[in-house]
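# after the sequence you'll find the predicted model.
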Amino acid sequence: MDPVKEVEALGRAKGFSEDNRKFVNVSLGQGQEPIAERGLQTAAQSGGWVFLQNIHLMAKWLPKLEKLLLQLSMSPHPDFRVYLSAEPPANPHVQSLPLSIVQTSIKVTNEPPQDFKANLSRAFANYSPESLEQCSRVSEYKSILFSLCFFHALVLGRRKFGPQGWSRVYNFNDGDLLISSDVLFNYLENNVKVPWEDLRYIFGEIMYGGHITDDWDRRLCRTYLELLMREELFDDMEMAPGLTSPKPMSYQQYKEFIDTSLPPESPELFLLHPNAEIGFLTQQSTLLFSTILELQPRQVGGSGGMSMDEKVAESVEGFLTSLPSDFEELSVDEPTPFASFVLQECGRMNILLKAIRSSLAELDLGLKGELTMSERMDALKISLFQDKVPDVWAAAAYPSLKPLAPWFADLLRRHKHLESNASDLSMPKVVWISGLFNPQAFLTAIMQTTARKNNLPLDKMVLQTEVTKKTMEDITVVPREGAFVNGLYLEGARWNEKSNSLDDSILKDLTPPLPILYVKAVHADKRELSDVYQCPVYKTSQRGPTYVFTAQLKTKAKDKKWIAAGVALLMSVE
């Protein structure tokens, strides 16, 4: 919800408006800081309201705003008021606003409901019986407007399924719906036929698409609109499992339809598999217990118990004992693309091992009283006590959502895998792609090798994948081109080995492993695109910024099914 109109209306009722220069509204962005500062200083002296929109976009300027508000609060005019608007951070653990601003403000939040029916009711409540009858093509307008409200409720409701719903966090709001309905009205009034393609483009690429920054989420948005905005909408089209499009009716009948005729709330309503809800609830439970762990007393001990320092000291000793040694520097006269990649991986591993070793050694001295405990050492101690990967380690490592103990076990496994690759710097029979620091560099090495071998331009090369029926024992030699890779997991679907294609997930099997995948490089003109689902591959279930490449998975169903189901390949499961 955009609160500007409500604040402006309240200001006019109280005698503060832009007309009498007692209301200043600044939409923050590049170059708007001086305007906002002048407005605040003027209003503080002579009395007035200042509305600063989207302060979350000005992270570097916020400390200055914090100091300015503190200064102006010393002796402000009695009529001085400041309104601030901000969107929540994509990561709820990130503090995006200065703490003093949050603490001294009266906070008002507006979030959409969690359930679909409430979202649809709220969307439809933006209209009145009169507005529903305003279009000269009233039957078509009613049907498409209801479908638009249905789409609005879908995009809001998917957010509760986390990254499988949307790979990034987007703040869709009622303003998107209202502007889209205005566009719908104008297009119907000025066209003989319903311009479906134009409507889908404006809704999906401009109105709602204006929020979307991820190409895969944009594809999902387009898919929803292709399913809901088409000619069949006027003829009992299936809008969701168990729900057909209603005939044009009155405003009150639409409200009754929403209250009584919607199918039960379930992931299937969003075209997701029931496993999506299990995964979401599991993540919520994990977050709850993690928060409880953070709140427990840090100083424990007494009769038979170990203190926090004793537990951490024991962990430090265990990690230092188990930590493998660094890789020796290797030099190759004429390295192949894969050999260059392995050398880079060894360098990245050495950086991580040194960061772990030096920070643990420093903390060990601090716990023994030989060094003064610094803020960084204290943060490391708390992370070890709470079984979290310390920030100083994560900064030098690969993306991972694992707790500390599984993360360290995974690190040892990655080191062992890299050690076998570094022994002869040649391509292994099967590459554990999930164990690489930079899998994109490995895939680039495949394209470089193929391009050199076949004298093809590198910028015209693309990756082509094929799921094999081979086991580790079946593969005895390295392929002439490309590579066999393993360590991938499907989310949102499973691989049916009998039909050799994507299939619906089995209930409670959230991330089944994918069989060995054959990856090769081909010229863009020779890429196979028929009967395949273009499946994004991510490093973690966080998706979004952890995207690696696109795999082609055979499918007998239409790819829209898997797009709406949020099907993706993951390199790591928690």
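Yep, it's here.
# CA atoms for contacts and neighbours, from now on please.
Noted.
# what's near enough to touch D174?
By CA atoms under 8 Å, 6 or more residues apart in numbering, the contact list for D174 reads 1-2, 123, 126.
# of these - the most surrounded one?
For the contacts of D174, the largest number of neighbours (other CA atoms under 10 Å) sits with A123, at 22 neighbours.
# that one and L148, how far apart?
Going from A123 to L148 by CA to CA, to the nearest Å gives 9 Å.
# overlap of the contact sets of the two?
Taking CA under 8 Å, 6+ apart as the criterion, A123 and L148 both touch L177.
# which parts of stretch 47-55 are buried?
47-53, 55 (16 or more other CA atoms under 10 Å).
# rewinding a little: can you list the contacts of D174 in JSON lines and add secondary structure and distance to V567?
Formatted as JSON lines, these follow (DSSP: H, G, I helix; E, B strand; the rest coil; distance: CA to CA, whole Å):
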{"residue": "M1", "secondary structure": "coil", "distance to V567": "30"}
{"residue": "D2", "secondary structure": "coil", "distance to V567": "32"}
{"residue": "A123", "secondary structure": "helix", "distance to V567": "28"}
{"residue": "N126", "secondary structure": "coil", "distance to V567": "33"}
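# okay, one more to line up with it:
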Amino acid sequence: LNDLGHIDPMYQFALDAYISLFNISLEKSKRSHKLEERIANLNNYHTYAVYKIVHIVCFVTEDWQENCNEWQENCNEFQKMLIVRSLRQDRVSFCVASFICKNLGSRFVEPPVLDMKAVCFESTCRTPLIFVLSPGVDPTGALLQLAESSGKSSQFHVLSLGQGQAPIAKRMITDGVKNGHWVFLANCHLSLSWMPELDKLVEQLQVEEPHPDFRLWLSSSPHPEFPITILQAGIKMTTEPPKGVKANMKRLYQLVTEAQFSHCSRPAFYRKLLFSLCFFHSILLERKKFLQLGWNIVYGFNDSDFEVSESLLSLYLDKYEEIPWDTLKYLIAGVNYGGHVTDDWDRRLLTTYINDYFCEAAVGDLFRVKGILNKEGYHSIFNLPATEHPEVFGQHPNADIASQIAETRTLFDTLLSLQPQVSSTGAGTSMTRGSREDRRCTHNAINLMKILFCFSSSIIKLQKGIKGVVVMSPHLEETFNCIYDVRVPPLWEKAYPSIKPLAAWTRDLCQRVAQFASWAGTTVPPTLIWLPGFTFPNSFLTAVLQSAARQHNFSPDKKGAKLLLPPNKTHMSNNINQPNMFPPVCPEDGVYIRGLYLEGAGWDKTNSCLVEAEPMQMVCPIPTIHFKPVERRKKMAKSESPDLPQTPVQTRNSLELKSGSAPADHWIKRGTALLLSLDS
């Protein structure tokens, strides 16, 4: 339990709290006159009690095919899990669940439902009850309902902490201790300067005699400066929203009162659009599980967004005979939910979803759901599976595999961070065209030289430190631990942005050096540029635009760029070590670039268009691209705009690709994007 504090600063457990839990297990576990049986009963009860008390505070960050080979008989569950981890990382979570079921029991993989009433009953007047907050969820409403059902609504006092609220909070606690009130101090992370005084107030509860009905409720986002003693003395609970579209829709319907449900003058339209709104909100929340294929930025969509949108539905349906689709879509997706969205590509995705769910088909006769015309009947319409298929989000099944692999890596990185570390201690020619690109090449080469110097010097110092020639500094010890864990040391990570593990990062560095060494050995610009090899690709592409502007006597502000697929059918491989298969002729304007990968789709080489990715194909190489400077023109009329998805890349440019047989919206939902770098 002590080690959990290394994972998150809010996971703190005191010895006194553990002893108290053990005493409860002694009292409640099944008794027996036989010592061995009594010990076994105590072990079973206490193990599950520890699991429950830990699970309610932990954030939630899920069969083997029959094989008669010899390894199946000789390997235990743990060894099988190691094999699966090496071959199929996306299946590790299922193996972990199987391992737990066979060794501890199935109840240890079935998360207990958080029952705040039971938690309150098991607590004492000296025990603070702490909500560890997650984005988009507020426990205040649930606490108000608990206070009403417990007959404490008139004695339940809520205060959101912030500047100038400390004296009020102290007075509320003092009055609550005397009169048996419930006191809820929300957002403690916004008043960290007052936390030491709150710590003293909690310590006083242990020596005073508070009123038996007094309860101190706290809420805070995870923060390392939150007092450890309060965390150790209290009962901690997380407030994450439920997982899955089905669970989220059930929760949203519970927010709609009977009065709201019956208030609208056009109930048939209202209830169908309410269903669409609940589905829309749930899809937005759950899409984040697909990581970079979901949203470029994780947004905190919350219940207030849903409540405001529900009010808009009722208002505009009552006010207009014809449903004002454009107005509703603008207010809901553009203003309400769109107020959270800061990324242009994410905004385009949000628009795609709202166009799908708020249209004439949503209120047509073909859309029929059993029980949709009465609130009680809504429970019968949720015959949805507990785990939804990626197609519900418009995603490819491969997207689910990518998220499961990321979950596995997080699991093992967390386990690895808890392991003890073992370390040693001791006492020329000018050219008109390409000159700007050459200068950018020089800048990148200088940057690479600095990286190599830092890389080699830290390795040499580390070798001396291991031998005892020099003293192991904290930086050297950190470098040693990272190499031991096969992670890129933070000192090296500062060189350039990368998400690669150590081996891939080292290989990538060698390829970068090889590219610029080859470029430095010639006075002629290379025909083909490996774009991911630049520390700052945007700077290089900007230099290309400036060179073209100077060549054609245009202002750089009037120059833009298009990313085109050259007509030639033979394209350069993305591997820098393979020979150049592209015609050795530089384009008149711009440069040929390679090294980009397509995510969320496959590529049809014959027809040069997007297709569905093959199973287990997370990314595929994209052909060589022509980065061509062009003069900025007025935006094409909407009717002239090609029905092609604009695929984002890290340089904030876009590439027009033929969408094949699927419409552009299909690839927008897929999260199709071009990547400059992979994580392997």
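Now that the structure is in, tell me what you want to look at. None of these values were measured; they are calculated from a predicted model.
# just put the contacts of D174 of structure 1 in TSV and tack on distance to I516 of structure 1.
Below are the contacts of D174 of structure 1 laid out as TSV (distance: CA to CA, whole Å):
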residue	distance to I516 of structure 1
M1	47
D2	49
A123	46
N126	51
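# re earlier: what two of the buried residues of stretch 47-55 of structure 1 are the furthest from one another?
With CA to CA as the measure, no two of the buried residues of stretch 47-55 of structure 1 lie farther apart than G47 and I55, at 21.9 Å.
# and the longest helix belonging to structure 2, what does it pack against?
For structure 2, the helix that runs over the most residues, judged by DSSP state H, is helix 435-467. Counting contacts by 3 or more CA pairs under 8 Å, 6 or more residues apart in numbering; DSSP states H and E, helix 435-467 of structure 2 packs against helix 474-484, helix 490-493, helix 502-520, helix 537-551.
# out of those, which comes closest to N374 of structure 2?
Nearest of these to N374 of structure 2, taken as CA to CA: helix 537-551 at 55.9 Å.
# what span of structure 1 lines up against the closest one?
Matched against structure 1 by TM-score structural alignment, helix 537-551 of structure 2 falls on residues 439-453.
# before we move on, the earlier item: highest mean neighbour count out of the helices and strands packed on helix 435-467 of structure 2?
Ranked by mean neighbour count under mean count of other CA atoms under 10 Å, these are led by helix 537-551, which reaches a mean of 19.
# mean distance between that helix and structure 1 after superposition?
Compared with structure 1 after fitting, helix 537-551 of structure 2 deviates on average by 1.2 Å (mean CA distance after the TM-score superposition for structure 1).
# alignment lookup: H152 of structure 1 to structure 2.
When structure 2 is aligned by TM-score structural alignment, H152 of structure 1 is paired with H281.
# so that match belongs to a helix, correct?
Yes: under DSSP: H, G, I helix; E, B strand; the rest coil, H281 of structure 2 falls within a helix.
# what about it, distance to F301 of structure 2?
8 Å.
# which one in structure 1 is aligned with N248 of structure 2?
Match for N248 of structure 2 (TM-score structural alignment): N119.
# wait, doesn't its match sit right on V155?
No: taking contacts as CA atoms under 8 Å, N119 of structure 1 lies outside contact range of V155: 9.8 Å.
# can you pull out the helices in the stretch 251-400 of structure 2?
258-263, 267-286, 303-319, 325-329, 344-357, 397-417 (DSSP state H, counting those that start in this stretch).
# post-alignment, the shortest one versus structure 1, mean distance?
With both structures laid over each other, helix 325-329 of structure 2 and its partner residues in structure 1 are 1.5 Å apart on average (mean CA distance after the TM-score superposition for structure 1).
# what of the longest one?
Superposing on structure 1 and averaging over aligned pairs (mean CA distance after the TM-score superposition for structure 1), helix 397-417 of structure 2 comes out at 1.9 Å.
# ok, for the residue positioned nearest the centre of structure 2, nearest residue in space, not its chain neighbours?
A centroid search over structure 2 (CA atoms, centre = their mean) returns L291, at 5.1 Å, as the residue closest to the centre. In space, L291 of structure 2 comes closest to S403 once its chain neighbours are excluded; the distance is 6.5 Å by CA to CA, 6 or more residues apart in numbering.
# can you tell me what the one you found aligns to in structure 1?
By TM-score structural alignment, S403 of structure 2 lines up with F280.
# strands of the stretch 1-150 of structure 1, residue ranges please.
Applying DSSP state E, counting those that start in this stretch to the stretch 1-150 of structure 1 gives strands spanning 23-27, 49-53, 81-84.
# need the ones you listed in CSV with distance to R413 of structure 1, can you?
Formatted as CSV, the strands of the stretch 1-150 of structure 1 follow (distance: least, CA to CA, whole Å):
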stretch, distance to R413 of structure 1
strand 23-27, 50
strand 49-53, 48
strand 81-84, 49
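# nothing else from me, thank you.
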